[in-house]
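In: Next comes the sequence, and after it the predicted model I'd like to discuss.
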Amino acid sequence: MLTPTKGPRLGGSPAHQRIMLANLAANLFEHKSVTTTVTKAKRLQPFAERLITFAKKGDLPARRRVQGLIAAKNRTNKSIVHELFTVIGPAMAQREGGYTRITKIGNRQGDNAPMAVIELVMEPVSPKQAVVKEAEKAVASEAPAEEVVVEETEVVEAEATEAEAPAEAEAPAEDAAEGETK
């Protein structure tokens, strides 16, 4: 259940606000982005995301509920609901939320009202497993570099012991160093 909005409603009455949000949502689903005021965009965002969540379910009761919320009284709204359930819903299937994005674009020329663009986020989401695999690959590529450094250190230590040893003992030290590298 939606909580009532605090402060003045958009348009004056609850019915007008509901109709305005339904029309904005229909335009958002039809054009994939809408330019409106920041206040209307912020009120539209949870409404549109809830409709997309219904579209992700994809069953008949969800479709009827969305048609009731968008007030499908003419054929164009039915085509918008169809597009929502056949194109937008499956595109958002991997996304767990955040279906819309609000970008502020400055103030309107006439009345200096702050304007924003609300758009659908249609980019595919990278699953967490892909991120984890990339991190494991990065760690695996770093690990052999560390091992090489350790081997170089052992060779340097072997050379240091050769310098300290007398000239007669150099041959056994070289044999020992060759045995470690094999």
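Out: Arrived safely, thanks for sending. Numbers count the residues shown, from 1 in each chain.

In: C-alpha from now on. contacts and neighbour counts both.
Out: Noted.

In: Quick check: buried residues in the helix of greatest length in the chain?
Out: Longest helix of the chain, by residue count under DSSP state H: helix 128-164. Under the neighbour-count criterion of 16 or more other CA atoms under 10 Å, helix 128-164 has Ala158, Glu162 buried.

In: what about versus this one:
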Amino acid sequence: MKHRIGFNALSRRSGQRKALKRNMVTSLFRYERIETTKAKAKEVQRTAEKMITRAKVDSVHSRRMIARDIKDEAVLAKLFTQIAPLFSDRNGGYTRVLKTGNRQGDAAEMAILELVVKTEKPKKKAEPKKEKESKKAPKEKTEE
């Protein structure tokens, strides 16, 4: 029986499992989409959703609590400034798991874990195209 077992151990010791979740959550927030096994995706999804919920309130305490797991300052800033405001009116369900089939080598079930709402990537400013002077000015004929 599997009573009162609230998580998947992923066949790892606790330190390895903790590091795996930290790295995958960081990658999820950095790239907004990761491909992994279905079991890992479901475990990382739980952690990521809790972090997004905490990040919706931008306080020193929230930043410190999440900074315990996300060591990359740029990703931490992105979570609080870009990702969390997108979900301010949503009460949960910030991520989705899409099944993609089985892996070729060991037939493990693969899945894509992604954020439901995509952040806008900063668009490069379109430089005004310079008109090419394809028509050269006609040369003046000199009279000899």
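Out: That came through fine. From a predicted model like this one, the values you see are computed outputs, not experimental measurements.

In: TM-score them against each other, please.
Out: The pair, once superposed, lands on a TM-score of 0.75 when counted by TM-score structural alignment, normalised by the length of the second structure; 116 aligned residues with a CA RMSD of 1.8 Å.

In: ok so, going back, read off where the longest helix of the first structure ends up in the second structure.
Out: Alignment note (TM-score structural alignment): helix 128-164 of the first structure is unmatched in the second structure.

In: what packs against that helix?
Out: Applying 3 or more CA pairs under 8 Å, 6 or more residues apart in numbering; DSSP states H and E, one finds that helix 128-164 of the first structure contacts helix 170-181.

In: Okay, angle between the helix it packs on and helix 128-164 too, please.
Out: Relative orientation of helix 170-181 of the first structure and helix 128-164, computed by axes from the mean of the first three to the mean of the last three CA atoms, to 10 degrees: 170 degrees.

In: In terms of secondary structure, what does the host helix or strand of Glu35 of the second structure contact?
Out: Using DSSP states H and E, Glu35 of the second structure falls within strand 33-37. When contacts are defined as 3+ CA pairs under 8 Å, 6+ apart, strand 33-37 of the second structure packs onto helix 14-31, strand 109-115.

In: How far off centre is the longest helix of the first structure?
Out: 34 Å (CA atoms, centre = their mean, to the nearest Å).

In: can you count the residues close to Leu10 of the first structure?
Out: Counted by other CA atoms under 10 Å, the residues lying close to Leu10 of the first structure total 17.

In: same check, this time on Ala15 of the first structure
Out: For Ala15 of the first structure, the number of neighbouring residues by other CA under 10 Å comes to 12.

In: gap between it and Glu96 of the first structure?
Out: With distances taken as CA to CA, to the nearest Å, Ala15 of the first structure is found 30 Å from Glu96 of the first structure.

In: Likewise for Lys104 of the first structure?
Out: Counting by CA to CA, the gap from Lys104 of the first structure to Glu96 of the first structure is 24 Å.

In: which one of those two has more residues nearby?
Out: Neighbours were counted for Lys104 of the first structure and for Glu96 using other CA under 10 Å; Lys104 has more, 15 against 9.

In: what do we get in the second structure for the more buried one?
Out: Lys104 of the first structure maps onto Lys99 in the second structure, with residues paired by TM-score structural alignment.

In: Helix or strand: which one has its match?
Out: Element membership of Lys99 of the second structure [criterion: DSSP H and E] is strand 95-102.

In: Just want the angle from that strand to strand 33-37.
Out: Using the same axes, to 10 degrees: strand 95-102 of the second structure against strand 33-37 is 50 degrees.

In: Run the chain-centre distance for strand 95-102 of the second structure.
Out: In this view, strand 95-102 of the second structure has its centroid 15 Å away from the chain centroid, taken as CA atoms, centre = their mean.

In: Measure how that strand sits relative to strand 109-115, angle-wise.
Out: 150 degrees.

In: Can you tell me which helices and strands strand 95-102 of the second structure packs against?
Out: Taking 3+ CA pairs under 8 Å, 6+ apart as the contact cut, strand 95-102 of the second structure packs with helix 38-55, strand 109-115.

In: can you rerun that using 6 Å?
Out: The helices and strands touching strand 95-102 of the second structure, judged by 3 or more CA pairs under 6 Å, 6 or more residues apart in numbering; DSSP states H and E, are strand 109-115.

In: Quick one: residues contacting the residue nearest to Thr100 of the first structure when sequence neighbours are not counted.
Out: Sequence neighbours aside, Leu120 is the residue nearest to Thr100 of the first structure in space, at 4.5 Å (criterion: CA to CA, 6 or more residues apart in numbering). Going by CA atoms under 6 Å, 6 or more residues apart in numbering, Leu120 of the first structure touches Lys32, Tyr99, Thr100.
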